[in-house]
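A.B. asks: Provided below are the primary sequence and the corresponding predicted coordinates.
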Amino acid sequence: MTARTEQRWGSTLDSVVVYAQGAVCRRLARGSVPPDGRVRVAGLPRSLDPGSLRARVTGAADVRVTEARVEVEAEPTVTAVPDALRREVEQLHEEYAAAQGRRDRQLSRIKEVGALRPVPPARKRDDPHRRTPVDAWLELAEFVDERLTGLHARLVELEEAVGLAEHAFSVAADKLARASSDAPSAHVETTVSAVLTLDGAGDAEVELEYGVPGAVWVPAYRLTHRQGESSGRLVLRASVAQRTGEDWTGVRVALATADLRRRTDLPRLRSIRIGRRQPAPVPSGWREPPTGLADLFAGYDVAGPRPAGTAAPTGAGSGPVAAAAGAGPGPVPPMRPTPPGHPEPLTAAPPGYGAPPPVPLPGSAESAYPKVFGSPTGDLAQPVPARPGGRPRARSMPPAAPAAMAAMAPQASGLAAPPMPKAPAAPGGVAPTAAPAAGPPQPSGAELDYTALVLCGSDEAAARRGRLFPDSSFDPVAAEHRRRAEGVAALPLPGHAVRPRESAGSFDHRFDAVARADIPSDGAWHTVTVGEIPVGLHTEYLCVPSVEQTVYATLVLSNSTDQALLAGPVEVTVGDDFLLTTALPTLAPGGVCRVGLGPAEGVRVTRRTNLHESTAGLRNSTTVLDHRIHVELANLLAGPVTVEVRERVPVTSDADIRIDERADWTAPSQDGAGPEHHAPGTRIWRVDLPAGATTALDGGYEIRIASAKSLAGGNRRS
């Protein structure tokens, strides 16, 4: 562990942006910049995503961050006493085990007493027959019965005690499992800190941004509407669950539908050419090594080993992170490189891009085997096919490479290689020689993944200094914390809830909460009020009397904002009465949808039909089916209502069949501007009924077919 020479700054969690899965936290720290510029900011969660730390100075133009890295400190606690909840669980577990032991001992006693039986003495051959002592047998039976009665009464009491102890233990264990994970272990206290190097002087405020897994959210709504008004209050609420390892207390919460872990790099498009074979192009990540790469670290070699107090951190869980560009005295920290195409050039070359290697002597071990990419001896020029998504597949070494190269490659390039089979011996015992591959180097997919490469500093071996290698640091404790945190993605969703990634479609939206909120790290759903959304509302009554002679009340909701309303449950309240909880579909900006409120008992509908069949035409060659529909509506409510009555007429693509409509209904719009999609043949009556009024609607249609034909599929007399 490193010596704690940095000045410690206190920090507070200020804001959190919860994505579809995962979150980005922003923590603020304030203090005075020390002379050496090194500051330690504690309080980061153990489930911190590696490489996600970002640091910047706010409010001070003359101070900037030149280095930022994550360090993990673990030390035994002063008093190795578990917290109250854990201590309660352990005590209840002991009581439950003791109750089980008492119950088991009572069962053994019952078994022993129940096994008591009269045993007569052994009879010898010459002994006469003896009379059975009935009184002794009866006394023994009475003793056993009396003893078993008392033991069974005590067993009932012990069984009840075991049940109560088991219930108390299960409740406490469930409470402990649901408790916040923002607590140290019982015996070891782990602290995750950000070690910053600041350039400047004076007071400064630093903003730390880092990503954590284990946070999900789903939208929910509360709709309040008053009868007769054309607007309502739609309150957006979110159910948030998080197990990131830190409690979010008094933070500004924002909710986003984007996928935090989606890759944003551009795919590699390979051209397919027909004709003469052409040499493979130079990979996009290839760059010539800088001149004098070995001389870059000559000053560190001359200075000798570094004192123990200023050694580079090598604690468990520490890893390089991105920081603001800057250089200064001291070691060169591992840094994330600039991706290809970025305007800033790389300061070092990828693995194996160093100075030209020395030419091996004829007959030496180096010249007997093919060269391996990333080693001082050169590269292995093999084309790497691309997999879907544009990223190249990982390339394996050819079978002819001996097992010795598997040990040489990790030492030179830092990449782990699997053991290779031995090459077959050539005739005469002479090792086969493979000619080096010609052409430009072909690095593997892992070596071209610039987001996962780390620039090695002066503390590395001479073959790794100033070169880019995949980050091989692995912290099993942090991985276990992240695995537990990601378990919240498997939580059962509330009723009618839809995950935001599914309902948002191809667009991403962000919703900022109007007030700060508290969300503990317990892995349970917590409701957060985001804000109020203005929507347009009006009540309409809908009925389809041909299917069911019932009128249903609906709220026609229109989204008048510039953000989409995601699908989720909505609690509908009309006036001061709670009606129901229903599902709200995804509503785009400017979109319209219906929210059902259930049957309306104050509006009645009755439907009657009549079919008259006749013939027409020359020699009665045409059959005429005259359908007549009569619908009656009655408004028993205290106010006027608008009722939409839906009917459906048959449709056909046969030219010999003609359908003539005789009604004042209208066909619904099919341009997608309405609140819903209508089936073909739908016809609509819209009627405004005053309070206590009744009305009648008459309509119908004629179907004309040839007499030699008949209708198939469906009831023509309905």
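C.D. replies: Okay, I see it.
A.B. asks: going forward, measure contacts between C-alpha atoms and count neighbours the same way
C.D. replies: Noted.
A.B. asks: tell me how far residue 668 lies from residue 617.
C.D. replies: 33 Å (Cα to Cα, to the nearest Å).
A.B. asks: state whether residue 166 is indeed within a strand.
C.D. replies: No - read with DSSP: H, G, I helix; E, B strand; the rest coil, residue 166 is helix and lies in no strand.
A.B. asks: residue contacts, it?
C.D. replies: Contacts for residue 166 were tallied using Cα atoms under 8 Å, 6 or more residues apart in numbering; they are residue 96.
A.B. asks: how near is it to residue 173?
C.D. replies: Noted for residue 166: a distance of 10 Å to residue 173, by Cα to Cα.
A.B. asks: how far off centre is the lengthiest strand in the chain?
C.D. replies: In the chain, with assignment by DSSP state E, the single longest strand is strand 526-544. Taking Cα atoms, centre = their mean, to the nearest Å, the mean C-alpha location of strand 526-544 is offset from the chain mean by 28 Å.
A.B. asks: residue 320 - how many residues pack around it?
C.D. replies: Residue 320 has 23 neighbours, counted by other Cα atoms under 10 Å.
A.B. asks: got it, and residue 604?
C.D. replies: With other Cα under 10 Å as criterion, residue 604 counts 16.
A.B. asks: that one: which element?
C.D. replies: Assessed by DSSP states H and E, residue 604 sits inside strand 603-616.
A.B. asks: comparison target, given below:
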Amino acid sequence: MVMSDDKTPSVYEPLTSRIDKVKVYAAGATVTRVADLQLDAGEIPEQVEMAGLPLALDDSSVRVRVESALGASTAIATDVRIGLAVPPRQAVQNSPTDEEVREAKAEVQQLEDAIALIENEIAILYQLDVPERPDGEEGKAPPPSPLTARLALTNFKDEQVRARITEKRETTEKLRQAQEHLDDLLQKQARASNAKEVRPHELRKTVVVRLSNEGEPSTLAGQRLVVEYFVPGARWTPTYICRLDSTGNQATVAVRALICQRTGEDWSGVSLELSTAEPLSWCELPELPSLRLGRAQPRLKTSGWRLPPVGAEILFEDFDRQKQVAISAVSVHSVLTDIPSPSVPPLPNLAVEVLKHQGIDATQVPKKMSQSPLDTQEIFERSQELRKASFSQQRRRQRVELTTDEPSAPRDEFDITLMSPGMIDAGEYSGYAESMPAAAPAVFRSPSRPKTAAFHESRQAQVREEEDALTNLLAYSLMRMGAADEPTQRGKLSIEQRQEVYLEILKRRNVVVSFNVLTIVQQAAIDARNCIYINLPPGGINVRQVAGSFDYAYSADGRIDVPSDGEFHSVALTSNSTDVDLRYVVVPREDTNVFRIAQLKNPLQAPLLAGPADVYVDGEYILSTKITTVPPKGQMELGLGVEQAIKVARNTSYQEVRSGETLVAFNELRHNIQIDIANRLPRDAAIEVRERIPIPDADAKVDVQIDRASPEWEKYEQQERGIPIRGGYRWRVQVPGGEQTKLSVQYTIKTFVDSELIGGNRRE
């Protein structure tokens, strides 16, 4: 037994947890928290609590296990409950009790009554007047004046008034002090009351775990509790940094990620893993359709549960028997005579229950069977016999309508029933067959059932009830097993209200909740899910769409920090080196600038997803580009811009020559192309020079032939770009550093002498 922070007894041992690992999916994340188990007198606590979890976590996704640093853990988690909790409250110093407040109020009231009494006495004294000298009788001497008595009365009045005024002044001062003391107590009490009131932003979810130890006490050291849960409100997109070394033909590919999370908790120093998978998906077994032939039968209801096994109620016999003995013992010794003896329902006859479930009249069960409820073999054999007899009686009671030329009545989709041969005796079936006319085949027809609007409405209501029941059956975290002392609920699962489950732990603490907690929890989940609608940064992609049919995971080499602010933060995942093939490409027909292209091999076991990449060459930033998805061990190309140290010049010449006989003469359009390359780099350069010559249409009376190419070139159709071309060729030459080389080609276009090419005969 431990004491909670608010001085309320609690059976939960609080644990200090930390986030150890986070796995971010395409939408959402799985968080793993760990907490060390502290031994109490050499034993693990029976129940522990891990608080401070986000409100948006999915209750059904919580998984708990116990790990040990010394090997296999001997402690296991037997039960998990999820509720709501608040951070520890700061205790108010010298918080007054209700008795102290009542005493202070009574003192103030007593002083106020005393002042009122004094004021009343002063008022009475002021009403006490000194009588005047009495008037004498006519004709007589005036009576003597009671001067002494009158002076004594006046002095008495003045003295009493002054005494009352002094007493009132003293009592008023005491009242002021008492009122200040009461106000101070009330203020402290108000602060203590406000400290117990829960505010919506203070709510957090908590997990209560029941532990059980099955090993020796010496094996309990070094164990920790691991809690995993899924929380929405997280997404990521990849980015890259490519650093190339032009001198050593090496490149480093740094894989980074932009992560946005609004889960309600900051990730500080966590081990990060990114995945392209969907975290949750629905999967169910297909339901095979059936075609039934024969007499119409009611549709069988599918059920996701089974009846309890035979003898389940016997498990509670010992409990009921011992309970009756205990109650009898209490009544005999007259310790408590006012406790009524509970009526325990008799255990049902298992044989009768089995037969009733199979639709068989239990009155036909012999006494021998009812006296031996555990003889299941005999129950099964007898139930089969009674089922056949019951089926035969039903067949005799039904009227079979035989039709020859009339169409059959409308029937349901499942009115055609295929009956098992074992369900009908051969003699009965032959009797029915003999009674049928032989003129035409007989058709069994069941009476048509009217399907009115009320029938459809009742059917829809039944379907909705079944769907609601199915939804409740999937709420595993809300299911509770009835206790043994509840005869109607024991051994059965029941659904608890979610709000009651959440408030269960709050009730154990002396706190006040003045709002709907379900509304706060639902709003937190909505705010977390809205994270997936935040716009991606420029160049960002949806990892689920580009991953294809497979899912991949990327782990970070170190621990990272990601705050829960709904903004994208760049984090480093891993960095790997790979070989780079640096080459140069020029198309002098279009542009004499030489472009650098780096060909890299994917160094990861997973694909490089499409995303933006920053390119550095020899430590200098060159450009930002966007790469496409590269499969594992695949090749990718990066354009590095223009290489100013390599110069290319293209020169052409043209000559038109007449050839052939007088009757059939041709024009030969001879084109010469010469390309000069100067490599001013200090190293060799592999340069690819691309050219293109005209290609006539298939029906054109034009012939194009290549006369000479120095050095030899090869065809190039631009298949890697997905846009093939005709007439393409290329040279691949190696130019030493600081040297020059020449490329040349000559081709001839031959046409009839009276023909001319569209656009002019000269092509260069």
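C.D. replies: Looks like it arrived, so ask away. Not measured: the values here are computed from a predicted model.
A.B. asks: returning to what we had before: what is the subsequent helix or strand relative to the longest strand of the first structure?
C.D. replies: Trace forward from strand 526-544 of the first structure with DSSP H and E and the next one is strand 548-559.
A.B. asks: against residue 103 of the second structure, how distant is the equivalent of residue 572 of the first structure over in the second structure?
C.D. replies: Under the alignment by TM-score structural alignment, residue 572 of the first structure pairs with residue 615 in the second structure. Distance, residue 615 of the second structure to residue 103 of the second structure, by Cα to Cα: 80 Å.
A.B. asks: of these two, which one has the most company?
C.D. replies: residue 615 (21 against 12).
A.B. asks: now do the same for residue 559 of the second structure: its match in the first structure.
C.D. replies: Looks like residue 559 of the second structure aligns to residue 516 there (TM-score structural alignment).
A.B. asks: count of neighbours near its match?
C.D. replies: 18.
A.B. asks: helices of the stretch 451-600 of the first structure, residue ranges please.
C.D. replies: Along the stretch 451-600 of the first structure, counting by DSSP state H, counting those that start in this stretch, helices occupy 476-485, 500-503.
A.B. asks: the stretch 101-250 of the first structure now?
C.D. replies: 134-178.
A.B. asks: same question, the stretch 51-200 of the second structure
C.D. replies: Using DSSP H, counting those that start in this stretch, helices in the stretch 51-200 of the second structure cover 98-126, 147-196.
A.B. asks: a markdown table for those helices, including distance to residue 89 of the second structure?
C.D. replies: Below are the helices of the stretch 51-200 of the second structure laid out as a markdown table (distance: least, Cα to Cα, whole Å):
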| stretch | distance to residue 89 of the second structure |
| --- | --- |
| helix 98-126 | 20 |
| helix 147-196 | 7 |
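A.B. asks: what about the aligned residue in the first structure for residue 730 of the second structure, which helix or strand?
C.D. replies: Per TM-score structural alignment, the equivalent position to residue 730 of the second structure in the first structure is residue 684. According to DSSP H and E, residue 684 of the first structure maps onto strand 682-689.
A.B. asks: how far apart are the helix or strand following that strand and its match in the second structure?
C.D. replies: Sequence order places strand 694-706 as the next helix or strand after strand 682-689 of the first structure, per DSSP H and E. Its matched residues in the second structure lie on average 3.9 Å from strand 694-706 of the first structure after superposition (mean Cα distance after the TM-score superposition for the first structure).
A.B. asks: what angle separates strand 694-706 of the first structure from strand 603-616?
C.D. replies: Relative orientation of strand 694-706 of the first structure versus strand 603-616 (axes from the mean of the first three to the mean of the last three Cα atoms, to 10 degrees): 30 degrees.
A.B. asks: packing partners for strand 694-706 of the first structure?
C.D. replies: Here strand 694-706 of the first structure touches strand 622-635, strand 658-661, going by 3 or more Cα pairs under 8 Å, 6 or more residues apart in numbering; DSSP states H and E.
A.B. asks: which residues are contacting the first one?
C.D. replies: Looking back up the chat, that one is strand 622-635 of the first structure. 602-616, 641, 689-707, 717.
A.B. asks: hang on, the earlier thing: would you mind saying which of the helices of the stretch 51-200 of the second structure lies nearest residue 759 of the second structure?
C.D. replies: Closest to residue 759 of the second structure of the helices of the stretch 51-200 of the second structure, according to Cα to Cα: helix 147-196, at 91.5 Å.
A.B. asks: what's the closest one packed up against?
C.D. replies: On a contact count with 3+ Cα pairs under 8 Å, 6+ apart, helix 147-196 of the second structure meets helix 98-126.
A.B. asks: would you mark the buried spots in the helix it packs on?
C.D. replies: Using 16 or more other Cα atoms under 10 Å as the test for burial, helix 98-126 of the second structure gives 101, 104-105, 107-108, 111-112, 114-115, 118-119, 122, 125.
A.B. asks: still on that earlier bit, mean shift between the strand holding residue 604 of the first structure and the second structure?
C.D. replies: Using mean Cα distance after the TM-score superposition for the first structure, the mean distance for strand 603-616 of the first structure is 4.3 Å.
A.B. asks: of residue 668 and residue 617 of the first structure, who's got more company?
C.D. replies: Neighbours were counted for residue 668 of the first structure and for residue 617 using other Cα under 10 Å; residue 668 has more, 17 against 10.
A.B. asks: next, that one: secondary structure please.
C.D. replies: On the basis of three-state DSSP, residue 668 of the first structure is classed as coil.
A.B. asks: quick check: it touching residue 685?
C.D. replies: No - the criterion here is Cα atoms under 8 Å, and residue 668 of the first structure misses it with residue 685 at 9.9 Å.
A.B. asks: list the contacts of the residue mapped onto residue 683 of the second structure from the first structure.
C.D. replies: With TM-score structural alignment as the criterion, residue 683 of the second structure lines up with residue 639 in the first structure. Neighbouring residues of residue 639 of the first structure by Cα under 8 Å, 6+ apart: 690, 691.
A.B. asks: did I read that right, residue 639 of the first structure in a strand?
C.D. replies: No - Residue 639 of the first structure: not assigned to a strand; according to three-state DSSP it is coil.
A.B. asks: re the thing from before, format the helices and strands packed on strand 694-706 of the first structure as CSV; extra columns: distance to residue 266 of the first structure.
C.D. replies: Formatted as CSV, those follow (distance: least, Cα to Cα, whole Å):
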stretch, distance to residue 266 of the first structure
strand 622-635, 62
strand 658-661, 57
